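K.L.:
got a structure for you, letters missing:
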């Protein structure tokens, strides 16, 4: 087994849910070498494998793998299987889902919801994204939408089950060696809808970061950007980080990816952009799929940065723009970032901050409505120092923020007719009112903007 296969197998294992002493149902269709995928499941108590490929079946059947589990091979269609309901602890699909027709996808997911036990995980690895065939997913978002639209009723005929997205992570081996960012590992969880509370991702994707809202923001910030100052502030701030081609950058709150693509193109370094919002990353993937000639080392993940794991001492720079305001436990977040950075690594953040209380009722309502968790600039800097960062530079950049707001407001006013034709008059008024309100809150001293630099 060559080094690349070893690296890919190790990455897949790190993203795979725990299978130790569990019953796993697997869909593994026509793959060139099934052995590494089977080895991922050695710790399972039972592996029930379905493949419609006689070649894959024969290879697994003949392979002398060090199996400690009971492998049941089925050269049959999973959608027609007769497994007992709630009998599998984990579902795994390897390079199989996108090969199915639309009806087959729906049947397979319905069957999975029946076969998987409550709160079971389903892991999906896909690498092909074909745009010109109606029987294939055209983008990773299509795959997510298939899972999200699948539901199944419990035997009581009342309880609805479905799949909730946990994360989507690219295999970095392919990003680094081949600049291929779409070898993606999806993790879903079977959820009982009646008990499922609204998550922060649900709130963001359905309200502030609905796709329409994101595209409106991009119109005012500039192509590829949804943070203050767009490309102008990105160029300015990134220029201070002394980036080298060998560096690895983690962008927390990557948005629609313009900043990460700029960093990778300009400095040649490797960039991982992570965001909780499915809508944000979906747009970033669309833009990245369009860069057919660009051999850059950039990839995007969907996930909760408070739960995702990265190796300690693995990043040269952690970068974040106007995102951490959504995260409540900043001490825990900064501790995680500190651990991920290499010794001497740099942290750069811009973020919404606040003035000291009491706040105006208008500002209090704004913060509560957005579910922001804000600190003063000084409190922010103290958190960074408390977790061990050195050379902490907390700067109140509110004046710069206000200047950016004015430029952006002038831009949107100058393209009023174009904006209304692309969106609506209501969207235009909403955006203008929002920017004018931000300017009012900054002048009152309530809304602040912090710029933070620190070193591990």
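P.N.:
Here it is on my side, so go on. Here the structure is a predicted model, which means the values were calculated and not measured. Numbering: from 1, shown residues only.
K.L.:
For the rest of this, base every contact and every neighbour count on C-alpha atoms.
P.N.:
OK.
K.L.:
Can you check the distance spanned by stretch 288-298, start to finish?
P.N.:
Chord length of stretch 288-298, first to last residue, is 9 Å (C-alpha to C-alpha, to the nearest Å).
K.L.:
which residues touch that stretch?
P.N.:
Stretch 288-298 has contacts (C-alpha atoms under 8 Å, 6 or more residues apart in numbering) with 175-176, 179-181, 260-261, 264-265, 268-273.
K.L.:
And for stretch 136-154?
P.N.:
98-102, 105-106, 109-110, 113-114, 129-132, 159-165, 278, 282, 285-286.
K.L.:
Cross the contacts of stretch 288-298 against helices and list the overlap.
P.N.:
Counting by DSSP state H, these place 175, 176, 260, 261, 264, 265 in helices.
K.L.:
Among the residues you listed, which one lies nearest to residue 442?
P.N.:
The closest of the ones in helices among the contacts of stretch 288-298 to residue 442 turns out to be residue 260 (C-alpha to C-alpha; 28.4 Å).
K.L.:
How about the closest one: what's its closest non-neighbour residue?
P.N.:
residue 271 (6.2 Å; C-alpha to C-alpha, 6 or more residues apart in numbering).
K.L.:
looking at it, that neighbour is touching residue 248, isn't it?
P.N.:
Yes - using C-alpha atoms under 8 Å, residue 271 is in contact with residue 248, at 5.9 Å.
K.L.:
Compare these two (neighbour count), which wins?
P.N.:
residue 271 (27 against 22; other C-alpha atoms under 10 Å).
K.L.:
show me the contacts for that one.
P.N.:
Applying C-alpha under 8 Å, 6+ apart to residue 271 gives the contacts 248, 249, 250, 251, 260, 263, 264, 297, 298, 299.
K.L.:
Could you check how far it is from residue 318?
P.N.:
Distance, residue 271 to residue 318, using C-alpha to C-alpha: 10 Å.
K.L.:
any shared contact partners between the two?
P.N.:
Residues touching both residue 271 and residue 318 (C-alpha under 8 Å, 6+ apart): 249, 250, 251.
K.L.:
residues contacting the residue nearest to the spatial centre of the chain?
P.N.:
Geometric centre of the chain, nearest residue: residue 302, 1.0 Å, by C-alpha atoms, centre = their mean. Contact analysis of residue 302 by C-alpha under 8 Å, 6+ apart lists 167, 168, 169, 274, 275, 276, 277, 278, 281.
K.L.:
structure B:
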């Protein structure tokens, strides 16, 4: 399980003590829920006196994040009185509904007695054993916060075993603080940092039948629950959707367990993001900052009320600009948790509400949106990381409404042979580059019409040169916030980019769905 033990020590874990008093922890949790299950009511289940109103908005939102489970085998952990069990049973082939409180399971069975595809189990999830490769989705809503870290890790490993390849785990937890307002005589709940859950999910692996491969979880989506932000001003209700995938044993070629780890610990570390922002301008981490954003967005003819998907949104600059200037709504996604966390803070700074900009830590190649969800899909210097661009662009086409538009800027390469230095750079970064011409052809192959594929390396060079001037102008201030090493990294990096422009091009692309 990698170095998860070391990580947890920094987050308040007490491995030896947890092992010694595990029985006491389970007893405390049992007593806690015995106190809050006397009536097996919705208020008890959600630990909130406003549960009836909350669930009207929260339940459909949670369901909207799930992958398709029609005709699938589902395991629901911590099923409680069955408010989600019903919804799962309507579409699923089978549902195993598990809870360790007999009163909750009895209420669930009573509520859902008309469904013949539900297997009700009164069981402690820390001791639950199911067949390997027996389900397609493991669903839990408020569960791991009632377990010790070692119990969480053990459960995650068993979930990985239970799932078929390509199957999903969905989890929702209260992080940092209590959310429900129901009074409690004691509260043994673990309100963890969501980063700890993310680390436990992504660092866990199990063997496959091949020595050079392992199974692990790869993130599809993580975000705060919007209904809790709007109704309770609570950003600490967090969901995760992860998929069981194969990957190379050891790492993915970058020296990190997953590509997301690579982004958050190397290319887009928090320090790296903030030093980029210092040069690009507040809320921006893309070439040209506000200037190129204004030029590019002007091509989209945005109208109030339209919905934009910003793929690789960074820390939100383009999204905030589109919202404030054109009155659109933006779903802003990025695979880097660091980017999204900073973006959420910047949203408060600029006054962008959850209704205006919704941030998601998400993998665009795995995320599912309903067909015709968006009027515009916008992406800045992100798709260079994705090998199968055609598959992604077909998804873009499906997600766009008829008449919708796609706009992309991206790192590209020149046609023909490239220098060995450039090849090494591309390999080290894990980029997958196409020439602007070929990029446009792939958009057309995905179904887009009126495709414009432009080589705008001239604008790229102009922006870099301007940013070098900016860097020198803010050097004193920059060094107060960062280091000389950081400053040198920016200056040398920008000069290297200028030196690579024979091989590295910058493309700007536009297409329409007719």
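P.N.:
On my side now, so go ahead. None of the values given here were measured: they were computed from a predicted structure.
K.L.:
What does the superposition give as a TM-score?
P.N.:
In this superposition the chains share a TM-score of 0.80, using TM-score structural alignment, normalised by the length of structure 1; 440 aligned residues with a C-alpha RMSD of 4.1 Å.
K.L.:
returning to what we had before: mind picking the two most distant members of the contacts of residue 271 of structure 1?
P.N.:
Farthest pair in the contacts of residue 271 of structure 1 (C-alpha to C-alpha) is 251 and 297. Separation: 13.3 Å.
K.L.:
Of those two, which one has the most company?
P.N.:
Per other C-alpha under 10 Å, whichever of residue 251 of structure 1 and residue 297 has more neighbours is residue 297, with 26 against 22.
K.L.:
which residue in structure 2 lines up with the more buried one?
P.N.:
Aligned counterpart of residue 297 of structure 1 in structure 2: residue 356 (TM-score structural alignment).
K.L.:
ranges for the strands of the stretch 201-350 of structure 2?
P.N.:
For the stretch 201-350 of structure 2, the strands defined by DSSP state E, counting those that start in this stretch occupy 205-207, 213-224, 237-248, 307-311, 329-334.
K.L.:
Any chance of a markdown table for those, columns distance to residue 443 of structure 2?
P.N.:
Shown next, in a markdown table, are the strands of the stretch 201-350 of structure 2 (distance: least, C-alpha to C-alpha, whole Å):
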| stretch | distance to residue 443 of structure 2 |
| --- | --- |
| strand 205-207 | 36 |
| strand 213-224 | 24 |
| strand 237-248 | 27 |
| strand 307-311 | 16 |
| strand 329-334 | 21 |
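K.L.:
Which of those sits closest to residue 507 of structure 2?
P.N.:
Nearest to residue 507 of structure 2 among the strands of the stretch 201-350 of structure 2 is strand 307-311 (16.2 Å), distances taken as C-alpha to C-alpha.
K.L.:
residues in structure 1 aligned with that closest one?
P.N.:
Strand 307-311 of structure 2 corresponds to residues 248-252 of structure 1 when matched by TM-score structural alignment.
K.L.:
Return the distance of that stretch from the chain's centre.
P.N.:
Centre-to-centre, stretch 248-252 of structure 1 and its host chain are 13 Å apart (C-alpha atoms, centre = their mean, to the nearest Å).
K.L.:
Mean distance between that stretch and structure 2 after superposition?
P.N.:
In the superposition with structure 2, the average deviation recorded for stretch 248-252 of structure 1 is 1.1 Å (mean C-alpha distance after the TM-score superposition for structure 1).
K.L.:
Name the nearest residue to residue 224 of structure 1, ignoring sequence neighbours.
P.N.:
That would be residue 258: by C-alpha to C-alpha, 6+ apart, it lies 3.9 Å from residue 224 of structure 1.
K.L.:
Look up how far residue 389 of structure 1 lies from the one you found.
P.N.:
28 Å.
K.L.:
do residue 288 of structure 1 as well
P.N.:
In terms of C-alpha to C-alpha, residue 288 of structure 1 sits 34 Å off from residue 389 of structure 1.
K.L.:
what do you get for residue 403 of structure 1?
P.N.:
According to C-alpha to C-alpha, residue 403 of structure 1 stands 30 Å off from residue 389 of structure 1.
K.L.:
just residue 382 of structure 1 next, same as before
P.N.:
Distance check for residue 382 of structure 1 against residue 389 of structure 1: by C-alpha to C-alpha, it reads 10 Å.
K.L.:
before we move on, what about residue 253 of structure 1?
P.N.:
According to C-alpha to C-alpha, residue 253 of structure 1 stands 21 Å off from residue 389 of structure 1.
K.L.:
Looking at those two, which one has more neighbours?
P.N.:
Under the criterion of other C-alpha under 10 Å, the comparison of residue 253 of structure 1 against residue 389 puts residue 253 first, with 26 against 22.
K.L.:
In contact with that one: list those residues for me.
P.N.:
Applying C-alpha under 8 Å, 6+ apart, we find residue 253 of structure 1 in contact with 273, 274, 275, 276, 320, 321, 322, 323, 324.
K.L.:
do residue 382 of structure 1 as well
P.N.:
Contacts of residue 382 of structure 1 by C-alpha under 8 Å, 6+ apart: none found.
K.L.:
Quick check: the aligned residue for residue 391 of structure 2 in structure 1?
P.N.:
With TM-score structural alignment as the criterion, residue 391 of structure 2 lines up with residue 332 in structure 1.
K.L.:
Okay, and its match sits in which element?
P.N.:
helix 330-340 (DSSP states H and E).
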